[in-house]
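[1] Fold the following.
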Amino acid sequence: MDKVLSFHQGRLPLLISMPHAGLGLTDAVRDGLVHQARSLPDTDWHIPRLYDFARELGASVVAAEYSRFVIDLNRPDDDKPLYVGATTGLYPATLFDGEPLFNEGKAPSSAERASYLEQIWRPYHGTIRRELDRLRAEFGYALLWDAHSIRSLIPHLFDGKLPDFNLGTFNGASCDPELAERLQGVCGDAQGYSHVLNGRFKGGHITRHYGDPANNIHAVQLELAQSTYMEEVEPFHYREDLAQPTQKVLRRLLEATLQWGKERYGR
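    Predicted structure coming up:
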């Protein structure tokens, strides 16, 4: 297996995770995809570029190199469903619009998928675990920001148009409510943008599994509508005119997260 993730260690108690930014495919997945899946339409497009200020800010960053079509890093290893209704699993079988992901009889074998779990999923989650433990040991607490994006209109997954900023804290279980309230305030002050807390997207496996406020680990997922920074149709171009103001809001959200941590823990 080639390089499965990129990791940068920062200087502040914040880790940003980008589990769906990868574009890599294994031969078995590439050979089996239906035609409409070959452009990787369900990718969290351009997320590393959108958050390119994070290193300068002082955050640690971990990003996937392989596509979610190989294995979904934001699903539990036992593949238990996270949401009621339409969703995708650890090994996606459908596109977001509900159509099959693989040609009939062309999905990767169980042995191939077992190798993806061991060689892609486990290293990614091991990196998250080690970095959160390091941050908590050094600072007394750790902040986890799970960075996602999605098309703003997907009738198969949700009704109507998605709000621009979709904050998820697993209904308040993954972070201190004061942090969630502060983040809502930042979104509310961002003119021209809509937001929601624990709406359609409440946080996936990463937020739910690692968020542990009682032990001083606070996790938030942001599902960002792609209409705020890019063209949502193929070839999925990045739109600098849209992205620049959106980046300013993202930066304020991360700065607010770090400031809350300083005030809460004194460092």
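[2] alpha carbons only for contacts and neighbour counts from here, please
    Fine.
[3] could you pull out the helices for the protein?
    27-32, 47-50, 54-57, 110-116, 122-139, 177-189, 205-210, 240-265 (DSSP state H).
[4] In a markdown table, list the ones you listed along with distance to Leu14 and mean neighbour count.
    As requested, those are exported to a markdown table (distance: least, CA to CA, whole Å; neighbours: other CA atoms under 10 Å):
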| stretch | distance to Leu14 | mean neighbour count |
| --- | --- | --- |
| helix 27-32 | 33 | 16 |
| helix 47-50 | 16 | 17 |
| helix 54-57 | 10 | 15 |
| helix 110-116 | 27 | 14 |
| helix 122-139 | 8 | 16 |
| helix 177-189 | 14 | 17 |
| helix 205-210 | 13 | 21 |
| helix 240-265 | 7 | 16 |
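[5] pretty sure Ala173 contacts Tyr210?
    No: contact criterion CA atoms under 8 Å: Ala173 and Tyr210 do not qualify, at 10.5 Å.
[6] One more, please, to line up against the first structure:
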Amino acid sequence: MDYHFGPGTLPLLVSMPHVGTDIPDDIAATMTPAARVLADTDWHLRELYGFLRDLGASTLAARWSRYVIDLNRPPENTNLYPGQDTTGLCPLDTFAREPLYPPGGAPGDEEVRRRLALYWQPYHDRLRAELDRLLHVHGKVVLWEAHSIASHVPRFFEGKLPDLNFGTADGASCDGALTDIVTALAQVDGRYTVAVNGRFKGGHITRFYGKPERGVHALQLEMCQSTYMDEAPPFAYREDLAERVQPLLRQMLAAAADWAGQ
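    As a prediction, the model looks like this:
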């Protein structure tokens, strides 16, 4: 199976497109040792969000690494942040600019099309189908895009990121009332720094599927990995840190589902 999927009963779907750590053998054979470190993975999010099944949310998580193909990039590979550096649909280097392929070994157009069909499309087909199912049942649904990133990535931003970075495509992907509800909970908690539509405004999934006028409200949360894990290899999960942030995550997601169910 190309993804991990669990249907729920709430008007809430949590998508994790960057948690995958598998690389098909034929692709891995063409890549550099840097690729096998998988440094840019959104590590441990399935564990961090492990309460979702009890909550009643639908979940969709990637199997394949973003180094195979990035599920949160548009299929035509347009830059989501014009004028800013970013990695592409089939990344050629890591966030630290380490090459993922030896010279001359980058995937060509035919290989990119093959990966789109084999690894990108199945995730999006399931995402679309589950959104449609939840819309049919509830009439309104929240799509929560769960992401995480190292707190310092000089390639993309200066200094340390805020702990919790919410993105709604500058308000286009979800009702402002939903954004206000979840961000207020984070701010009242007081232990984590918060940004809204700052460096991260939401990727392709948030922007493409978030259609408030059609009942789909998409919101991305990009968390600093320092809130729940060690950011250096071997990227260990920190239960002590995770237990601090999990109640807030659960509170925000429950509030989002309640809002959609009203």
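[7] now what about the TM-score between them?
    The TM-score (TM-score structural alignment, normalised by the length of structure 2) is 0.96; 261 aligned residues with a CA RMSD of 1.1 Å.
[8] could you check the distance from the alignment partner in structure 1 of Leu52 of structure 2 over to Ile47 of structure 1?
    Aligning on TM-score structural alignment places Leu52 of structure 2 opposite Ala54 in structure 1. Ala54 of structure 1 sits 11 Å away from Ile47 of structure 1, going by CA to CA, to the nearest Å.
[9] Next up, the contacts around Arg115 of structure 2.
    68-69 (CA atoms under 8 Å, 6 or more residues apart in numbering).
[10] actually Pro212 of structure 2, not the one I typed
    Here Pro212 of structure 2 is in contact with 172-175 (CA under 8 Å, 6+ apart).
[11] Which one of those residues is nearest to Ser58 of structure 2?
    Minimum separation from Ser58 of structure 2 among those (CA to CA) is found for Cys174, which lies at 18.4 Å.
[12] excluding its backbone neighbours, what's nearest the equivalent of Leu14 of structure 1 over in structure 2?
    Using TM-score structural alignment, the partner of Leu14 of structure 1 in structure 2 is Leu12. Spatially, and ignoring its direct neighbours in sequence, Leu12 of structure 2 is nearest to Val142 (4.8 Å; CA to CA, 6 or more residues apart in numbering).
[13] Look up how far Asn103 of structure 1 lies from the residue nearest to Phe102 of structure 1 when sequence neighbours are not counted.
    Excluding the flanking residues, the one nearest Phe102 of structure 1 by CA to CA, 6+ apart is Leu33, at 4.4 Å. Counting by CA to CA, the gap from Leu33 of structure 1 to Asn103 of structure 1 is 6 Å.
[14] follow-up on the earlier one: count the residues that sit near the residue nearest to Phe102 of structure 1.
    When neighbours are counted by other CA atoms under 10 Å, Leu33 of structure 1 registers 21.
[15] do Pro102 of structure 2 as well
    By other CA under 10 Å, the residues close to Pro102 of structure 2 number 12.
[16] what's near enough to touch the closest residue to it other than its chain neighbours?
    In space, and not counting its chain neighbours, Pro102 of structure 2 is closest to Thr32: 6.3 Å by CA to CA, 6+ apart. Each residue near Thr32 of structure 2 by CA under 8 Å, 6+ apart is listed here: 99-102.
[17] dump the residue contacts of the closest residue to Glu158 of structure 2 other than its chain neighbours.
    By the measure of CA to CA, 6+ apart, the closest residue to Glu158 of structure 2 outside its immediate chain neighbours is His152, 7.7 Å from it. In this structure, His152 of structure 2 makes contact with 158-161, judged by CA under 8 Å, 6+ apart.
[18] which among the residues you listed gets closest to Pro24 of structure 2?
    Of the contacts of His152 of structure 2, the one sitting nearest to Pro24 of structure 2 (CA to CA) turns out to be Leu161, at 32.3 Å.
[19] That closest one against Glu222, yeah?
    No: applying CA under 8 Å as the test, Leu161 of structure 2 and Glu222 come out as separate, 9.7 Å apart.
[20] export the contacts of His152 of structure 2 to a markdown table and tack on distance to Ala57 of structure 2 and neighbour count?
    Conversion of the contacts of His152 of structure 2 to a markdown table gives the following (distance: CA to CA, whole Å; neighbours: other CA atoms under 10 Å):
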| residue | distance to Ala57 of structure 2 | neighbour count |
| --- | --- | --- |
| Glu158 | 35 | 9 |
| Gly159 | 35 | 10 |
| Lys160 | 31 | 12 |
| Leu161 | 28 | 22 |
